[in-house]
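S.K.: sequence-free structure coming up:
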């Protein structure tokens, strides 16, 4: 079996599927890793798939020229965002200025990319998404707008930003504006589906899902926590530990200070601003290009200085990829054997599991 990139390095960006002129590539979800598989009986060896792959081609990463922290001037946007609502404010202003916006939303029980045409659409993209999103069939749509001399803003993970830049080509980059999000890693969506099924929740019926409320992590379905507020659910335990990530996340080419986007946005962890401000949400903002600086200047956001060294220390993805947990193989061996999330937690993190069990008993008694 031949794959586009090395085993364990596929990011599931699916740009290779769209670029292939003979439709000979399919991306397989193996739970612990993705593989972009080439059908050699159809392949004409044009190498377009290799050229567009972000794991193979990630040249042109840039160190930030400007670094700031801040939040949206709109209190409602800030309150509903995971951090400061900067990406939402930039997208709204870009849309009002006649530009076209593409980003990830939760639609039809799927985390997918789409064109955001209205303010309501853009507001729907808010919130952290701790699962792999699907950009399939989005690249050609972005390219068609650029070919019509329209300005496009693409917001995604760094691997997805690199993929769209590779796909549209150098000559179209002038009208393409990009924001990459600081990412620690992500699991296959099948893992989220597995967890919800164990909670007697049919993923296909879910209309609203949330992974985080500011500084509090926990899965909520239809605005109701899966676990009581004092407990961390098993899905989030595996996510925060990194043990449920796919293999490529531990080899991420973009976990460094040099970035693929015009702007990089994440949480301003380690901020020296007062705790009340931190609770409201503060975004870290890195600008790598003059286009990025232009977007910041045009947007209705509050910005202030940030200590870049402290920001990097508080966001390890600006230094190196997430380190693979020691019990990673044990976890995936259990997944293959059909063990539940709770069983996997007990097997991999017994002390944490026992503490959680005692908390659950205490909550029930009270």
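M.R.: Perfect, thanks for sending it. Note that this is a predicted model, so its numbers are computed, not measured.
S.K.: Only C-alpha atoms from now on, for both contacts and neighbour counts.
M.R.: Fine.
S.K.: Is residue 296 in contact with residue 89, as I believe?
M.R.: No. With contacts counted by Cα atoms under 8 Å, residue 296 stays clear of residue 89, the gap being 9.5 Å.
S.K.: Name all residues that make contact with residue 354.
M.R.: Residues counted as contacts of residue 354 (Cα atoms under 8 Å, 6 or more residues apart in numbering) are residue 346.
S.K.: Helix, strand, or coil at it?
M.R.: helix (DSSP: H, G, I helix; E, B strand; the rest coil).
S.K.: that older thread, any shared contact partners between residue 296 and residue 89?
M.R.: Counting by Cα under 8 Å, 6+ apart, nothing touches both residue 296 and residue 89.
S.K.: Show me the strands in the chain, by range?
M.R.: Taking DSSP state E, the strands of the chain run over residues 2-3, 25-29, 34-38, 66-72, 100-107, 110-116, 152-156, 176-181, 209-213, 216-221, 224-225, 263-267, 283-287, 301-305.
S.K.: Quick one: residues in contact with the fifth one.
M.R.: Same thing as strand 100-107. Contacts of strand 100-107 (Cα under 8 Å, 6+ apart): 91, 94-95, 111-117, 124-125, 133, 135, 142, 150-156, 207-208.
S.K.: Put this next to the previous one:
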């Protein structure tokens, strides 16, 4: 049974649940507030299908010879880029798939601000899938839905973290020419419960229910991405990600799922067609104009991915793989746990997550002042150098 995989190894990809022929697996066993698979032993028939589709127990193949190929790219529609996390590449891909009668699968936030993957052929759902979610996504039974759409002969675009791409490939057990796999450059995944605790804390602070959440708002530019929360009473919380408590916990690796600290799916081993992320460090490339709206790092991992990228209406140019890895170390290295991670969880267990967030993650006024001063100094540096926009 799938319980051979420990909590420190399990990627929470959901392939076991989707593969179980008697639906004996649910994700409701908690460890550090992450939801792990639990087997109903009364229903289990011992077929071991869950083990056969586990990408941890049965690793899938990775990059082919000659790949990955690196590019810097962006959507030609500035309006799309402004509402995208980085350069609007996912929108370009998904729009093409939908226009050709295909389906898309990605993470959305539901009415309770919980992330979950859905399969859809609606442009309205494309808008919901755009933007980073920074929380564990409930995969549900979307792998089954994808298999059904593929069996019908429809094109499917799947977007997820490397472990989710590997989980889907392991579940399907074969290659489909009309399946497009997009991997997001991943730092790690916080728990859904952590996000709920953070939202509850802000709702108490602002005296109303949360109505809208953006983790990477670009009102102040891509290089000054902000967390923006709109509440029912009209109040707005809007601070740079470098000053936000939740993003502190994420970026400094306090609260990632245990397997993220020893990721099995780095080094392009999940077998995606394309990998997408922010092209941090773009200001160091003299041949690319950084307009501070958003630029994507693109890694082509298969011939299929190469052909797809060539068909998209993008501004792009090849670059060195090392130029992307330099500012996206999690492509090749696992995240390192914060030295106070255990103390953070001990506090959370004793006093609750809101108390732990306030004690360990909430930035002081002095830190926020220093952050803004550094930003202004860099603005001045850019002005002196004749560049247009600052970076962090």
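M.R.: That came in fine, so what should we check first? Just so it is clear, the structure is predicted and the values come from calculations on it, not from any experiment.
S.K.: Counterpart of residue 153 of the second structure over in the first structure?
M.R.: In the first structure, residue 153 of the second structure lines up with residue 149, judged by TM-score structural alignment.
S.K.: okay, now its match: neighbour count?
M.R.: 13 (other Cα atoms under 10 Å).
S.K.: Could you report the separation of it from residue 90 of the first structure?
M.R.: As judged by Cα to Cα, to the nearest Å, residue 149 of the first structure and residue 90 of the first structure stand 20 Å apart.
S.K.: picking up where we left off before, which residue sits closest to the match of residue 153 of the second structure, ignoring its sequence neighbours?
M.R.: Nearest non-adjacent residue to residue 149 of the first structure, counting by Cα to Cα, 6 or more residues apart in numbering: residue 175, 7.1 Å away.
S.K.: against the first structure, where does stretch 82-101 of the second structure fall?
M.R.: Using TM-score structural alignment, the residues of the first structure aligned to stretch 82-101 of the second structure are 79-98.
S.K.: what about the matching stretch, distance to the chain center?
M.R.: The chain centre lies 16 Å from the centre of stretch 79-98 of the first structure; the measure is Cα atoms, centre = their mean, to the nearest Å.
S.K.: go on, stretch 308-316 of the first structure?
M.R.: The answer for stretch 308-316 of the first structure is 19 Å, by Cα atoms, centre = their mean.
S.K.: Identify each of the helices in the stretch 151-300 of the first structure and give its residue range.
M.R.: In the stretch 151-300 of the first structure, the helices defined using DSSP state H, counting those that start in this stretch lie at 158-168, 189-198, 234-241, 275-280, 290-298.
S.K.: can you give me the angle the second one makes with helix 234-241?
M.R.: Think helix 189-198 of the first structure. 150 degrees (axes from the mean of the first three to the mean of the last three Cα atoms, to 10 degrees).
S.K.: State the span of the second structure onto which helix 189-198 of the first structure is aligned.
M.R.: Counting by TM-score structural alignment, helix 189-198 of the first structure corresponds to residues 192-201.
S.K.: who touches that stretch?
M.R.: 33-34, 113-115, 135-137, 210, 246, 353-354, 357.
S.K.: what's the mean deviation for that stretch versus the first structure?
M.R.: Following superposition, stretch 192-201 of the second structure is found to deviate from the first structure by 1.0 Å on average (mean Cα distance after the TM-score superposition for the first structure).
S.K.: Quick one: map residue 331 of the first structure onto the second structure.
M.R.: In the second structure, residue 331 of the first structure lands on residue 344 (TM-score structural alignment).
S.K.: and the closest residue to its match other than its chain neighbours, how far is that from residue 255 of the second structure?
M.R.: Closest residue to residue 344 of the second structure apart from its sequence neighbours, by Cα to Cα, 6+ apart: residue 356 at 5.9 Å. Residue 356 of the second structure sits 11 Å away from residue 255 of the second structure, going by Cα to Cα.
S.K.: who's more crowded, these two?
M.R.: Between residue 356 of the second structure and residue 255, counted using other Cα under 10 Å, residue 255 has the larger neighbour count: 25 against 19.
S.K.: And that one, what's its match in the first structure?
M.R.: Per TM-score structural alignment, residue 255 of the second structure is aligned with residue 244.
S.K.: Go ahead and confirm its match touches residue 237.
M.R.: No. Residue 244 of the first structure lies out of contact with residue 237 (Cα under 8 Å); the separation is 9.2 Å.
S.K.: OK, contacts around residue 277 of the second structure?
M.R.: The contact partners of residue 277 of the second structure, by Cα under 8 Å, 6+ apart, come to 86, 184, 185, 296, 297, 298.
S.K.: how about a cut-off of 10 Å?
M.R.: For residue 277 of the second structure, the contact set (Cα atoms under 10 Å, 6 or more residues apart in numbering) comprises 85-90, 183-186, 295-299, 324, 328.
S.K.: what residue of the first structure matches up with it?
M.R.: That one, residue 277 of the second structure, aligns with residue 266 by TM-score structural alignment.
S.K.: again, but for residue 45 of the second structure
M.R.: With TM-score structural alignment as the criterion, residue 45 of the second structure pairs with residue 44.
S.K.: ok now do the counterpart of residue 230 of the second structure in the first structure, which residues does it touch?
M.R.: Aligning on TM-score structural alignment places residue 230 of the second structure opposite residue 222 in the first structure. By Cα under 10 Å, 6+ apart, the contact list for residue 222 of the first structure reads 206, 207, 208, 209, 210.
S.K.: rerun that using 6 Å as the cut-off
M.R.: residue 208 (Cα atoms under 6 Å, 6 or more residues apart in numbering).
S.K.: Mind checking which of the contacts of strand 100-107 of the first structure are buried?
M.R.: 91, 94-95, 111-116, 124-125, 133, 135, 142, 151-156 (16 or more other Cα atoms under 10 Å).
S.K.: And the helices in the stretch 1-150 of the first structure, which stretches?
M.R.: Counting by DSSP H, counting those that start in this stretch, the helices of the stretch 1-150 of the first structure are 15-19, 48-52, 75-80, 86-96, 119-123, 139-147.
S.K.: Spit out the contact partners of the residue nearest to residue 29 of the second structure when sequence neighbours are not counted.
M.R.: Nearest in space to residue 29 of the second structure, with sequence neighbours left out and distances taken as Cα to Cα, 6+ apart, is residue 36 at 5.0 Å. With contact set as Cα under 6 Å, 6+ apart, residue 36 of the second structure has these partners: 27, 29, 30.
S.K.: out of these, which ones does the first structure keep as well?
M.R.: Retained in the first structure by both residues aligned by TM-score structural alignment, their matches' Cα atoms under 6 Å are the following of the contacts of residue 36 of the second structure: 27, 29.
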